[in-house]
Each structure stands twice: as C-alpha cells, then as structure tokens.
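Colleague: Have a look at this prediction, sequence included:
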Amino acid sequence: LKQSWKEAAERTFRKPNIEPPVFDLLAQYMYTGKIEMTMDILAPVVDAAMELQLTQLVSACENYSCQEVGMKSVFEMLALADRHGLKKLWTAATSFFCIYAEKLLDTDDWQGLDRDVLTKVLSLDSIIAKELSVWSTVVRYAHHQNGYDHIDCPLLRFPKWPGRLLVKVDLDETDRGDASSTSDDNNDSHDDRSDHEDENGHRKTNDTADPKDMIVSLSRKQFLDLQDVIEHMLPAVRFTSLPIVDFVRCIDGTGLVPASLSRQVYWRNLLPPDSRSDLAPPRFHYSSILPCCQWPQVQVWLMNALSLKPSFSNSNSRIELQRIYLASKDGFSTEHFHKHCDNQGPTLTVARTSTGYFFGGYNEASWFSDGQYHSGDTNFLFQYNPQTHLLLQATLRWHKQYASGSMLVTGPTFGVYDLRISGDGRDSVMSKSDNVPAYDINQFGPPMKFTVTDYEVFKIWLCP
C-alpha cells in the first residue's frame, strides 16, 4: 500500500477520490478475481486500480481497452493511456487515431484532452490528415480553452486565393497610451526587428489589406488568449509541409505564428527539394503511388493480417513501413527488384497501371530468387478502381502453398497467375487460374492484362 495513505482510528482507509460504485466493483474483483467491465466504467476503474496498486487488474483493463478503441472512445483512451503510462493502450489508440485522423479532427471529441496530450498526438508522424486540418484543430482548441466559440470560428473562414485571412487587433485605451508614448530605448530595440514584427517576434496583424482579403477583428485580450495556447501547440503543426499558398492564405496574416517561423516557411519554398532534409518531413510520406485517402483501409487490412501472428498480437508492437524499392527510381527490371527486395521479410507491394488502377499485395514471406512458390496464411491482394472509387480486398483462400512466387524472371508474384508484375511492367497480369486459384479475386472483375507505370515495395517493421 502507498506510504501516503492515512488510517483513521477505526482502521478505515479513506480514499475520497474513489466513488462507492467503483469501489464495490474493486471489492468484487478482490474477492472473486472477476469483474464485469464496460467502456463507461473503464476509466474510473483503471484510475482506482492504479491508486490501489492492483496491477493485474490494470493489465487486464488495458488489454480490454485495446480491443475497444473506436471512433467514440479513442480520445478517452488516449487520455487514460497518457495519465497512467499505459504503453500498450497508447500504441493501440494512437494507431487508430492516425488512420482516422481526418474524420476524428472534424469532431469535437478532442475537447477533453489536456493541451500537452493533444499536442503530443497531433505531432505523430503517421497521421493521415491534411496539415491544414491539424492547424484548424489547434485554433479550435485555443478557442475552446478560452471559452470562445470554437464551432463558428472566424479564424477558420479561409478566403479563396489570392485573398488572405488577416487579423486586426483592436487596441484598448491603455494600449493606445502605451503605443503613443514609446521611449527612445523602445525605438532603438525596434531597430533590431523587422518592421513587420511586434515586440514578441510575431508578425504584425494590421498589414495593408486587399479587397479580396478577409479581415477578422479581435480584442487585444482575445488575441493574447489565443496566442498563449497556440504558442505551446505550434510544434504539432508542420508548417513547412503546407503548400505555400495555404500558409499565406490561411495562417501568415493572423499574427499567431512567430515571424521567424514564417521566414522558415518562405525559405523552405525557395530551396530546391534536395536541400530540405533538415526540415520536418511530411506526415505519412510512405507512398508516392497510392492516394493518401486510400491508405487508411490498406493499413486496417495490414494490421488485421499482422494481428493473426503471435509475435505481433502478444506484444506492444506497432507497424512501421520502410520503402525499400521504387521501380522508377531503382530500376524497372527483375534484377533490380530482387536486389532490393529479396530476404527482407514481410512486405507490401503497391503498383499503378497506365489506366489509372492501383493494386498491390501483402506477402508475409520474404521474396527470393529460388524459382519456388512459398506458402502463407495471411497474404492478401487489393485493387482500387478509379471509375467506381472502390478499394477491394482479395484474401488468400485456396492453395496456400502458392501464396507467393519467387521467380527470377518476374517481379512480385502472388499465386500462380493471380497477380504477376513482369520485368518491365508492360505484360503484367491479374487473372484467376482455373487449376490452382489462391486469392478470391472474382470481385476484381474480369482478367486483366495491363502495363505497370510504377510500383514500390515496403518492408514491414514491428517496432516497440
């Protein structure tokens, strides 16, 4: 028991922060070893179990919560995991958040998160969301924290280009007096700053407006309140990843970001691409082929496949992808494919055709150059049809001994003829073999012969 506990004369432990119904559940657990858990009582039970040092119950609750992370519970799970250092739950909740970030940021469920927790979550590399959505969430959170309207927020009414969002700060009488009685010392210190910066190094907000600009008026108190919250959350936004037009149109004229950061954004856009390695990378920059909006579903399929493996399901691991081969960059031949991809363990292949289709597959085994077929249990294929906008999956159902083919004269091969990328990409095929079908690709439509314009292969890592 904790040393800080105090006992009354009748030897009763007093824990006023544990509600009686919650303690009844804990007493039930201590007497029977069982507890009937639901999501609505999960957080208070974990809080109390941590207080009482019931480590086995905490572990059981964490395992339960990892299975229950969803759209309605993910922010509560993030807060719970951060509050008690639950690493397994944090991994599960952040993985879910990253996949569905764009939808989740469009809700108001993040309101209850602590500022530092929300900043940590928004800073994750694997978030699949537009950077402008991350900035919008920071602005809405700053409004909410200060009791201002965060739903109909004027700072998020972005004008069409070439218009800019500009903030005009209305000075009160004290501010006007201070502004009109500046000393020589103040004037001297101003010489060290740009004419477009205020005393705190932020871009001035009363720049000359254009008729196409949208001007938002804020009192000085409102502006400083918002600036105080946003300043602590700036590391979560990758401003250098924003299109420069969006930065100028939606952010720079608000005065809510330091002028030094604005200069970095402008400087970044002046540099050639190969000179930007020291800047923060864009989020979820894995694929140069598959559209970003299609990655969430592919990741779900990938996580489901990996969860069937004991080495993944019984650990706190998370998935990371590392691109090891890009045909257009590394060479469009079978020799180059095998050079980069053989003996790499589980991989994900993504390809684009000349007709606009995207397809790919997960191979749980390594690629080889031995001319043999290799078995698998969790392999799958997927296809995106640009006409129907449907992303479909084909699972491995029959003849699993032919899950993947490691032929020296071809690129990635799934099944006997289910999917094969040729050496130069021109004679690639997706068709079901009548004799030895492996993948259920009937839903993909009739057999296809196509030209692959580019494809990439990712090595799959399980990271702690």
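Modeller: Sure, I can see it.
Colleague: make it CA atoms for all contacts and neighbour counts henceforth
Modeller: OK.
Colleague: ok, and the closest non-adjacent residue to the residue nearest the centre of the chain?
Modeller: Geometric centre of the chain, nearest residue: residue 127, 1.3 Å, by Cα atoms, centre = their mean. Distances taken as Cα to Cα, 6 or more residues apart in numbering put residue 98 closest to residue 127, at 4.1 Å, once the chain neighbours are dropped.
Colleague: try it against this one:
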Amino acid sequence: MSYDKTQTLSTDLSNLFKDTNNCDVKILVGNEPNIKEFKAHSLILSLRSIYFKRAFSAQCAKKDDGFFISNQPNISPTVFDILINYIYSGTLSVDNNEVSFVDILIASDELRLLEIQQQLKIRLLEKESAWKLPKDFISLYRFSQDDRFTNLYEVAIRLVCRNAHFIFNSKEFLKIKEEHLIQLLERDDLNLEEIEIWDYLIKWGIENTDSILDKNSTNWTLMDFNELEKTLHNCIPYIRFSQMSPEGFNVLRKRFKSILPEDLIDDVLEYFSDPNTKPTLKNLPPRVSTYPLDSRIINAQDATTIAGWIDKKKEIPYRLRNMPFEFKLIYRASREGFGIKKFHECCDNKGPTVVIIKVRNSGEIIGGYNPLDWRSINNHSCTYCVNQKCKTSDSFIFSLSSLSSGVIPKLSRVTSKKEAIIWCGNKGPCFGLQDLWIQNNLRIGKSKQKSYENKIIDSETFEIEEYEVFQIIDKRSSPFNHVIKTLNFGVGVCKKIFSFPWKVCKKICSFPWKVCKKIFSFPWKVCKKIFSFSWRVCKAIFSFSWSVCKAIFSFPWKVVKKTCQLIGQFISSNEDLAEYIFSCIIISSVALLAFIIAYKFIVSSLLVQCIIILSIVTIKLFLVIACLRSRRQSEETSRFLIG
C-alpha cells in the first residue's frame, strides 16, 4: 500500500520559504532603485538549480555574517519571486499580467532551471496568446545569435512582422540597435506599406542622430542631412522604393534627395518608367502584402512555411525571394461549389497538392500536403475508389497561425505510411484514417489522430467556412524551366537592345564616314605589290638553293683531277713557294665564304662554284704537300742511318 502526499510536501516546502529563521542565503535581485532582497536555503537551491549548486560549492562559497550572498542584477524582483516559488513548490504561478513568459524563460535560463525552461519554450511555440509584444521581441533580440533561443526569436520576429505597428509605434522601437532594425527591414513578411517603413526609419534615424534636434526636416541644414545619411547609410538599401507609388517616391525624393544615392534614384525612376525593368541595385522581392498569391485564407508567408515543410527544412523557412514552389489555385469551394464532384473534376490527377481549410467560428486554419494525386476512379478497374489506401512517407497535415485562434504553426508528419492518403470517390480530400477528412458533405470535416504524429485541431468534428486546393509546382524540376529561362534571357536582351541610349547610337551613326571611305578605298595596288614582292623573294631563295645544289652535282670533276696533277708536279719542284701560295688562297676562300654567309649576299652560281673548286683544290694540295714532306723526312732518316 502506498500514499501520495506530494501535495502536502509541496505545501510544506512553500511554508519553509516563508519561514526565514533557518535561511543561509541572501539574494539581491534587480538594479537601483528597484532592488529586493530574498532569503532562502542553500540546500534547496542547490538541489533545484545547477546555477546555485555551482555558486554554493566549496570553491566558490563566500559567507558574509553566516549568509551566502548572491547578486542577480539581470532579473527583475517580480520575475524572481515567481521562480523562487517554483523552486520551493514545483508550481509555476503567473498571476501578474505585467510579467512575460519570455522574461521568465530568460531568467530561468540564467539560473539553469532546465525543466521550467523547456515547458515555457513549448508554450511560447504553440500559443501566440502567450506572447506580449513588442516587449518580448525587445527582450529576445539580444539573444538572436544564441542557439538556445533561435527558434523563439524566429517566432517573435514573425509575429512582430505580422503585427508590425505594435513594434514600430512603440518607444522601444527608437532604441533598437541598427543590426536588429536591418533584420526587420530585410524581412519579406513585414506587413507595412513601404512608404510607412520609410517614415518609421526616418523617425529612428532622427532619434539616433545626436546633432538633429528639430523634428521638422524643413528646418534642417545641409549638415543635418549629412549626419542623418551617416546614421541611415546601412539601412537605406533595405527599403524597397520600387514598391512605393511614383507620386510617393517623388515627394520623398524631393525632401530627402541629399541622403539618397544618385544611382538608387536613377534605378527607381527607370523602374517607374518601365516596370518590366529589373533593378540593377539591391534586388529585393515585394513584401508579403504585395506578393501575388491567389488565396482568401493564407498569405505568402504561410506559403513559405508550407514550402519549407515540403522540402523538410528543419531550420528557418524559405524567404519569398528563393521559394522553389509555385502555389497554383485549382479549387476554391466558395467559387466552384462545395460538391464532391466539382472537387474531383478540379483536383484529380494534378500531382502534388496542398489543401487549406478555414474553420467556421474559430477561424483556425488547418490543412494537409498530398505528394501524390487525388483520384476518384481506379485506373486499373475503371471503378470508383472506395477508401483506397495510398502509401507515401512525404505527406503531412498542419495548422497555421491565426490572429483569432492564437496558434503557432504546427506540423504533423505521417507515421503510418501505408494509409497516408485515402482515395475515395464519394469524399473530398482525406489524410490518414480520419486524421483530416472532408466528408461527403463538403462543409463538414473530421479530425482524429491515428496515422499522423499529432492532432492539429482540438475538436473531432468541425464546420468548414472555406477551403482551397493548390497545385504545387516545383520550379526547380519543371521540364519547361530551362525554356522559360532562355526566353526570359532573350526578352531581356531584346529589351536592352530597344532601350539602348539612342544618343550613343546617334554618335555612332554620325561617325565621319570619310574615315570609313578611306578604309574601304585602301590602295589595293600597295597590297598587290607587297604580296608580289614576297613571292619574288621566296622564288629567288628557292631558285638560289636549287642552283647551288645543281652546281655541286654537275661539277666538272675531271678538270679538278687534271688541275690537281699539274699542281702536284709544281709542288714537287717548288714546295715552299706552293705552301705559301696555297695558304693565302685557302685563308682568302674561307674569309670570303664567311663574309657571304654573314651578310647573306645573293651570289651567282658560278662564283659559288669557283669558291668551292678553289677550296677543294687547296685542301687537296695541302694533303699532297704533307705527304711529300713526310716521304722526304723518311728518306733523309734512312740515309742518315745507313751513313
């Protein structure tokens, strides 16, 4: 047998907190002049909080008059009072409407109260009514780069963008840092007219420019405008001037011309003169309020959320500028009628679709994604489908945020893949085993959690005010995507050609044609002479080479032989004189040949023949002289030995 006395224990611990006799901790909370002292027990604090456990450890502990002293300047006394009661009783009680769940969450994160921290995150992510704007956004933007608060900050900024006047009309807006202001300005879902955004930006700039005291710009000096430009320099590129009316931009341009870059003004004016012109500067897409989406239930930002779920993006959802899907409306119940036959006529065999449902009275927005087709007739048997189960792992159902319901977007993916989608000829779209069904009476829907992760609506039966079906077209894989891109490129080229600055063309057309005439009437006789001269040179070179070869091979070798014999006889009788003469001849021949080669003279074949003959004869004569001398020396040596 066991008794549950948890409630009694909780009450006793709460009473212990009120009894300060045995306390050994003093906690000073808040900043001057709003500082409050709390007394507590170190044992309980250490058991319930990792932060206090470390603070009161032997290494860090310092006592003052028997008390541990802890300072918490970043936490308000009101928030700490809620947390200290939770530490002692285990119950989180928020009765003060001025206290925000975000402030409690940030304080619990600092004190490392992990359990309450997780519960608060879940509540803030699921319920829009749990937020206090713009206060919570101001509190959270300090933690925008902290991974622990990334999801919460994204939810906060989306809520702020959808209810933009809350933050932009508040005093806190004027104190926002530049980097966080830019985060707001670059959002595609900022639900304000562009001219309003500009006016708010000017107010922020005036507040954050020390030298500007007068709020009326007509009284400003040039120095005031220059100082304002420095303050707004990094923010101006995020204003989408092309989304303003031409009249509004002209008024703005006249008042603030000195702070707007000239190239930006030219770019916007060119866009207004031809709306099909693609801006050359920072090319930002239209805001959600001007983005084309044919729906009476959802806006473009909701479409980006669904697109992120389709692509299974776990992080931040798509921005409008890079959303890869087209949402093409193929059925609207109030337009086509609520009948089953009309639904299947419009939606069967259309590929992936998204169903969006608006619930009557509550205003809740729910729906589902079907990556397959909808069908009412079985293709194989040509009979009506009756609760035919279709398998897929990519389908999901969801609920979207709505101001009236106060619900944060919720995703529920399929868990039982075999019955993810149901085809039925006498029903509308059906997801799972009644996870989301539209009955044969298309104004009534059912929702029971069976084949998908979570429930998306509290009531099991609901009345439908309106519902729409969108065909999902993946622009990345469309077979006509490349053709469209090519055509767009061609149109862009043609556009540039036709929008070419004609002043430049005029200058080109008025080019001095006399110069062209001279170019085209160039004296071709000169060209002819140049080419004919080159041909003559080539001809001379080849004919010269051929003459040399011919001279060598047709050389009269008999004459050479006879000449050598006569010279040999002469040498026999006059050796010394012959040696001297032939030395002179060969030196002269070599020198002449070197001279001809060095200066590339074109000489006659006869002269070449003479030089060659002379050289050959001279060399041979040298050999003869050498032989004779050798023979004479050997004869003299023999005589000497015999003698």
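Modeller: Okay, I see it. Given the structure is predicted, the values throughout are model-derived calculations rather than measurements.
Colleague: Once they're superposed, tell me the TM-score.
Modeller: The TM-score (TM-score structural alignment, normalised by the length of structure 1) is 0.52; 318 aligned residues with a Cα RMSD of 5.4 Å.
Colleague: sorry, back to before: roughly how far apart are the aligned partner of the residue nearest to residue 127 of structure 1 in structure 2 and residue 149 of structure 2?
Modeller: The equivalent of residue 98 of structure 1 in structure 2 is residue 161 (alignment by TM-score structural alignment). Separation of residue 161 of structure 2 from residue 149 of structure 2 (Cα to Cα, to the nearest Å): 18 Å.
Colleague: Look at these two and report which has more neighbours.
Modeller: residue 161 (22 against 17; other Cα atoms under 10 Å).
Colleague: Residue 52 of structure 1 versus the equivalent of residue 247 of structure 2 over in structure 1, what's the distance?
Modeller: Using TM-score structural alignment, the equivalent of residue 247 of structure 2 in structure 1 is residue 245. For residue 245 of structure 1, the distance to residue 52 of structure 1 (Cα to Cα) stands at 54 Å.
Colleague: Please apply the same query to residue 339 of structure 1.
Modeller: Distance from residue 339 of structure 1 to residue 52 of structure 1, by Cα to Cα: 56 Å.
Colleague: Repeat that for residue 341 of structure 1.
Modeller: Counting by Cα to Cα, the gap from residue 341 of structure 1 to residue 52 of structure 1 is 51 Å.
Colleague: out of those two, which sits in the more crowded spot?
Modeller: residue 341 (22 against 14).
Colleague: and the longest helix that structure 2 contains, which residues are buried?
Modeller: Taking DSSP state H as the criterion, structure 2 has its longest helix at helix 605-642. By 16 or more other Cα atoms under 10 Å, the buried positions in helix 605-642 of structure 2 come out as 605, 608-609, 611-615, 617-618, 621-622, 624-625, 628.
Colleague: Nearest to residue 553 of structure 2 among these?
Modeller: residue 609 (10.6 Å; Cα to Cα).
Colleague: Report the spatially nearest residue to that closest one, omitting neighbours in sequence.
Modeller: Nearest to residue 609 of structure 2 is residue 551, by Cα to Cα, 6+ apart, at 6.4 Å.
Colleague: quick one, what contacts that neighbour?
Modeller: Shown in contact with residue 551 of structure 2 (Cα atoms under 8 Å, 6 or more residues apart in numbering): 605, 606, 609.
Colleague: Same check on residue 97 of structure 1?
Modeller: 74, 104, 127.
Colleague: In strands only, show me these.
Modeller: Taking DSSP state E, every one of the contacts of residue 97 of structure 1 sits outside strands.
Colleague: okay, those residues in CSV with distance to residue 143 of structure 1 next?
Modeller: Output for the contacts of residue 97 of structure 1, formatted as CSV (distance: Cα to Cα, whole Å):
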residue, distance to residue 143 of structure 1
74, 22
104, 18
127, 23
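Colleague: Out of those, name the ones that lie in helices.
Modeller: 74, 104.
Colleague: Could you check stretch 93-109 of structure 2 and say which residues are buried?
Modeller: 100, 101, 102, 103, 104, 105, 106, 107, 108, 109.
Colleague: residue boundaries of the helices in the stretch 201-350 of structure 1?
Modeller: Here the stretch 201-350 of structure 1 has its helices, by DSSP state H, counting those that start in this stretch, at 220-233, 244-250, 259-270, 295-307, 310-313, 327-330, 334-341.
Colleague: and of those, who's closest to residue 394 of structure 1?
Modeller: helix 295-307 (10.5 Å).
Colleague: what packs against the closest one?
Modeller: Helices and strands touching helix 295-307 of structure 1, by 3 or more Cα pairs under 8 Å, 6 or more residues apart in numbering; DSSP states H and E, are helix 87-99, helix 310-313.
Colleague: Please work out which of those is packed deepest.
Modeller: helix 87-99 (a mean of 22; mean count of other Cα atoms under 10 Å).
Colleague: what's the average distance of that helix to structure 2?
Modeller: Superposed on structure 2, helix 87-99 of structure 1 shows a mean distance of 2.4 Å to its aligned residues (mean Cα distance after the TM-score superposition for structure 1).
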